[in-house]
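Participant: What follows is a protein structure lacking sequence information:
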């Protein structure tokens, strides 16, 4: 298999691909003006927001491009610039029961900037009245106050510091014009990301002794929007690269891959949705007054399905998420937990919840993503607290009985954390006679080890062991749900005696 010699760039695209399957558009799309500055050049934004902007441009609904600034010293703007911002995006998965493999050259990025060598170029973007939008994805730790930030830094250390300096430069250049504020769309995976970003920016503006008029302009002229993003972007397909480049006929060092499903929930005024007409382009973008129900839906259904099933599937000998969907017993457990126990606890329209859940199951079944249950199991105690326990409690409040599958999943979690030895800061468990390693905070693992050591020495009964674990991690629930300990102990005893697969019949 030979490697194509031609690299994807503007010259190659114009000569070879415009108007063809991978690039069904005209050259005009490559010359649209810059309208968005994006902090973050990684796989996710290129497979999510930049893909969306490309879809808008294909329909002449936005006619704007994205200038990208890498948020940390090490990044890939140099590689993007070598290809004139172009890259191939491959979206694969199952949609409406059919396997889909979409390939497209994305043209929305105009250029990349390195703030650590081109800070003045970044600030010059603030002087462009056409650049009205800020997009970011600087990891969950990116939206945080950093005391090392100073207004005179070239550039400031953190993303909020860079944004503060950027907005102050814009404020100065346009002399405080209230019409020159920006729409700021952070995509970091933290709750109320826009509110948190605004809080840090205002804190820095005050610490830097910037004018009070600027601080007022920040609040009144700019829109810091809370958003929720949802798409698995799997990034550069290293293992398939040679074959893909042979099929495509060119080399592409910026190639990106992801799943078909996408959802962007933006908490903002409907008028902003007219300016960024994602929905008009047929994209799954929702402009809402309150994103809380949508965040709850994602956490409880998608993340909750993962967390309530992880111990069950893994102890059943299933390593990949998609294989659990097809397993007769585990797949049934997963579906019943979602449709019969989680969905009834949520407040959105039932049909919308069922549609979202069906899409989640299709995503779990993606034949192109090897999603390992062992990876999902990381820090399962805190994940169960955030993702499953609220549904369990809500179900009990409504039905006055405990939900069978979620209660069983808690017993399975305790079985997953059954181990009497810690090695290399990991709890050693056993599955089908072979060791596996549980990763969580060390004090939590030490607690489980001590409980199970006492249980094996007959110093604790199983119900006492379960009650002790519940009191340690969920004291309020242990008190408010009086039968929780006994029901979890019932399922756990059967799991330990008969194995997880046989025990599933008890909660069907």
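Facilitator: Nice, thanks for sending it over. These figures come from a predicted structure and were not determined experimentally.
Participant: Could you use CA atoms for every contact and neighbour count after this?
Facilitator: Noted.
Participant: Was I right to think residue 410 contacts residue 488?
Facilitator: Yes. The criterion here is CA atoms under 8 Å, and residue 410 meets it with residue 488 at 6.8 Å.
Participant: neighbour-wise, which of the two wins?
Facilitator: For residue 410 and residue 488, the more surrounded residue by other CA atoms under 10 Å is residue 410, and the numbers stand at 27 against 24.
Participant: so what's residue 157 closest to, chain neighbours aside?
Facilitator: Distances taken as CA to CA, 6 or more residues apart in numbering put residue 149 closest to residue 157, at 5.5 Å, once the chain neighbours are dropped.
Participant: Can you tell me how far that neighbour is from residue 241?
Facilitator: Distance from residue 149 to residue 241, counting by CA to CA, to the nearest Å: 40 Å.
Participant: Name the residue in those two with the higher neighbour count.
Facilitator: Neighbours per residue (other CA under 10 Å) separate residue 149 from residue 241, with residue 149 holding more: 20 against 16.
Participant: so who does that one touch?
Facilitator: Residue 149 sits next to 156-158, 161, 204 when contact means CA atoms under 8 Å, 6 or more residues apart in numbering.
Participant: So which of these are in helices?
Facilitator: Residues of the contacts of residue 149 located in helices (DSSP state H): 161, 204.
Participant: now, among the contacts of residue 149, which is nearest to residue 88?
Facilitator: Taking CA to CA as the measure, residue 88 lies nearest residue 158 of those, at 29.8 Å.
Participant: How many residues are close by that closest one?
Facilitator: The tally of other residues near residue 158 (other CA under 10 Å) stands at 22.
Participant: for residue 213, same thing?
Facilitator: 10.
Participant: Over to the one 5 residues further on?
Facilitator: Neighbouring residues of residue 218 were enumerated by other CA under 10 Å; the total is 24.
Participant: what residues does the helix or strand harbouring it touch?
Facilitator: For residue 218, the element it lies in under DSSP states H and E is helix 212-221. Helix 212-221 is contacted from outside by 167-168, 171, 176, 178-182, 202, 205-206, using CA under 8 Å, 6+ apart.
Participant: Could you tell me which residues within it count as buried?
Facilitator: Of the residues in helix 212-221, those with enough neighbours to count as buried (16 or more other CA atoms under 10 Å) are 214-215, 217-218, 221.
Participant: A further structure is provided below for comparison with the first:
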């Protein structure tokens, strides 16, 4: 079968939407660090829409920070790939043309730094996941003893971390008088623009105070809130896309029709007209970000751990189970009082829309995928809400069960005795503590609560949290996830 590329665009079926602009005239203006499925299903499609609305020099050069896989899939396709939107009514197919090239940082860090330093580059965006920022999630501060940060301080011209790469590019721009770019974080971090500013500034200050001061005053770090369910692409997805478009595509992206992007409108060298194609350019992103982080991400994580333990492979299966659907409604009832509603949003309606999205049978968003990196996600997604509820003297039964399910999950053994592939930066430490405690729920709960980087210094001593947590964990071991969730009513 023919491979998707620029030369084969014209032979695609009429049902496949393709770039409606002269792609040969497209010049790069954005460098994106971490060109995974989400970035290609979100940022790249918004940019594609903006290019069709008003053409400009806003092509995307992606950068892989670890492996060449993405480059190797996209280069033979001239950067083109299929976005398959799975609606309950049927598939929608579109070939995205906004990605022009992919660099691989470990292979040629100098080329990536040169691209960041190029006058053409006006925006550097990032989706490197929470752990990619080499920071302490509980404080938002740079981990100066992180191996990647130590490496980058020793090798400033060959950095490996996203923070080190940003500083390397900015260092060259300042030295050559080219002006700053906008650093646009698109990861699920609270106050992500503010956090990124602090990390980049503080890293620069470790070697160059003047560069740090310039970054503070000249570089823009807009806050953002991104939302779209983009499951990991499977071999079955690749086969299905090939059938639908009549060509081989090694890098398709699968996503839901829904998308949302709130962006603080602070850019130093312009931006694509994302606001004309559905993005919300706002003066304050925090209310949207906060709502999504607690209501969507908090529910996603809780459901992922419970659903996986109960044998549900996908979010749609888990949320379609009446027991877990009721659990989600109870969870949102605990979360909503802690969330100030953004302008024009009714939070109860937002919760209903989330349940509908979760239950979309066409989206195979794996519970295992969402369960990754829980030690980095819990502080933002669940523990902040728990702290507020405790302060108000309010119940936390559903929230505590979400945390207990994470603890049960990271023991590494499921309810049938099978091994769980736990992916987490603290996986070794979690495994050590779990093995030492065994299935003693109180000992296990106490041990994991003792990880201050996750739970801080306050929650371990808070009996209104630790007691229901241990009780839920004992029930998870004794009765299983579904029965435990059902017991909440």
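Facilitator: Structure received. Because the structure is predicted, anything quoted here is derived from the model rather than measured.
Participant: TM-score for this pair?
Facilitator: The TM-score (TM-score structural alignment, normalised by the length of structure 2) is 0.76; 464 aligned residues with a CA RMSD of 4.3 Å.
Participant: Distance check, the residue nearest to residue 157 of structure 1 against residue 161 of structure 1.
Facilitator: Applying CA to CA to residue 149 of structure 1 and residue 161 of structure 1 gives a distance of 6 Å.
Participant: And the strands in the stretch 151-300 of structure 2, which stretches?
Facilitator: Remark: strands assigned in the stretch 151-300 of structure 2 by DSSP state E, counting those that start in this stretch are 182-185, 224-227, 253-255, 260-264, 280-282.
Participant: can you list those in CSV and add mean neighbour count and distance to residue 56 of structure 2?
Facilitator: Output for the strands of the stretch 151-300 of structure 2, formatted as CSV (neighbours: other CA atoms under 10 Å; distance: least, CA to CA, whole Å):
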stretch, mean neighbour count, distance to residue 56 of structure 2
strand 182-185, 25, 17
strand 224-227, 24, 22
strand 253-255, 29, 24
strand 260-264, 21, 20
strand 280-282, 17, 19
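Participant: Tabulate these in CSV, adding columns for distance to residue 1 of structure 2.
Facilitator: Shown next, in CSV, are the strands of the stretch 151-300 of structure 2 (distance: least, CA to CA, whole Å):
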stretch, distance to residue 1 of structure 2
strand 182-185, 38
strand 224-227, 34
strand 253-255, 19
strand 260-264, 35
strand 280-282, 41
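Participant: Residue 432 of structure 2: which of those strands is closest?
Facilitator: Between residue 432 of structure 2 and these, the tightest spacing by CA to CA is seen for strand 182-185, at 33.7 Å.
Participant: What's the average distance for the closest one when superposed on structure 1?
Facilitator: Taken over the aligned residues, the distance from strand 182-185 of structure 2 to structure 1 averages 1.4 Å (mean CA distance after the TM-score superposition for structure 1).
Participant: quick one: that strand aligns where in structure 1?
Facilitator: Alignment of strand 182-185 of structure 2 against structure 1: residues 183-186, by TM-score structural alignment.
Participant: quick one: contacts of that stretch?
Facilitator: Residues outside stretch 183-186 of structure 1 that contact it (CA under 8 Å, 6+ apart) are 132-137, 193-194, 197, 222-227.
Participant: for stretch 444-464 of structure 2, same thing?
Facilitator: Residues outside stretch 444-464 of structure 2 that contact it (CA under 8 Å, 6+ apart): 136-138, 375-376, 378-379, 383, 387, 390, 404, 407, 430, 433-434, 437-438, 465-466, 469-470, 473.
Participant: Show me which of those residues are buried.
Facilitator: 136-138, 375-376, 378-379, 383, 387, 404, 407, 430, 433-434, 437, 465-466, 469-470, 473.
Participant: In helices, which of the contacts of stretch 183-186 of structure 1 appear?
Facilitator: Filtering the contacts of stretch 183-186 of structure 1 for helices - DSSP H - leaves 193-194, 197.
Participant: Closest one of those residues to residue 366 of structure 1?
Facilitator: Checking these one by one against residue 366 of structure 1 (CA to CA), the nearest turns out to be residue 193, at 28.9 Å.
Participant: how near is the closest one to residue 144 of structure 1?
Facilitator: Computed as CA to CA, the residue 193 of structure 1 to residue 144 of structure 1 distance reads 10 Å.
Participant: And those two? Which one has more around it.
Facilitator: Taking neighbours as other CA under 10 Å, residue 193 of structure 1 and residue 144 compare with residue 193 leading, 21 against 16.
Participant: picking up where we left off before, for residue 149 and residue 161 of structure 1, list the residues in contact with both.
Facilitator: With contacts defined as CA under 8 Å, 6+ apart, the residues shared by residue 149 of structure 1 and residue 161 are residue 204.
Participant: Identify the residue of structure 1 aligned to residue 127 of structure 2.
Facilitator: In structure 1, the residue matched to residue 127 of structure 2 (TM-score structural alignment) is residue 137.
Participant: neighbours around that match, how many?
Facilitator: Per other CA under 10 Å, the neighbour tally for residue 137 of structure 1 reads 23.
Participant: wait, what's in contact with it?
Facilitator: Applying CA under 8 Å, 6+ apart to residue 137 of structure 1 gives the contacts 39-40, 44-45, 186-188.
Participant: Would you mind checking which of those is nearest to residue 237 of structure 1?
Facilitator: Set against residue 237 of structure 1, the nearest of those by CA to CA is residue 44 (13.7 Å).
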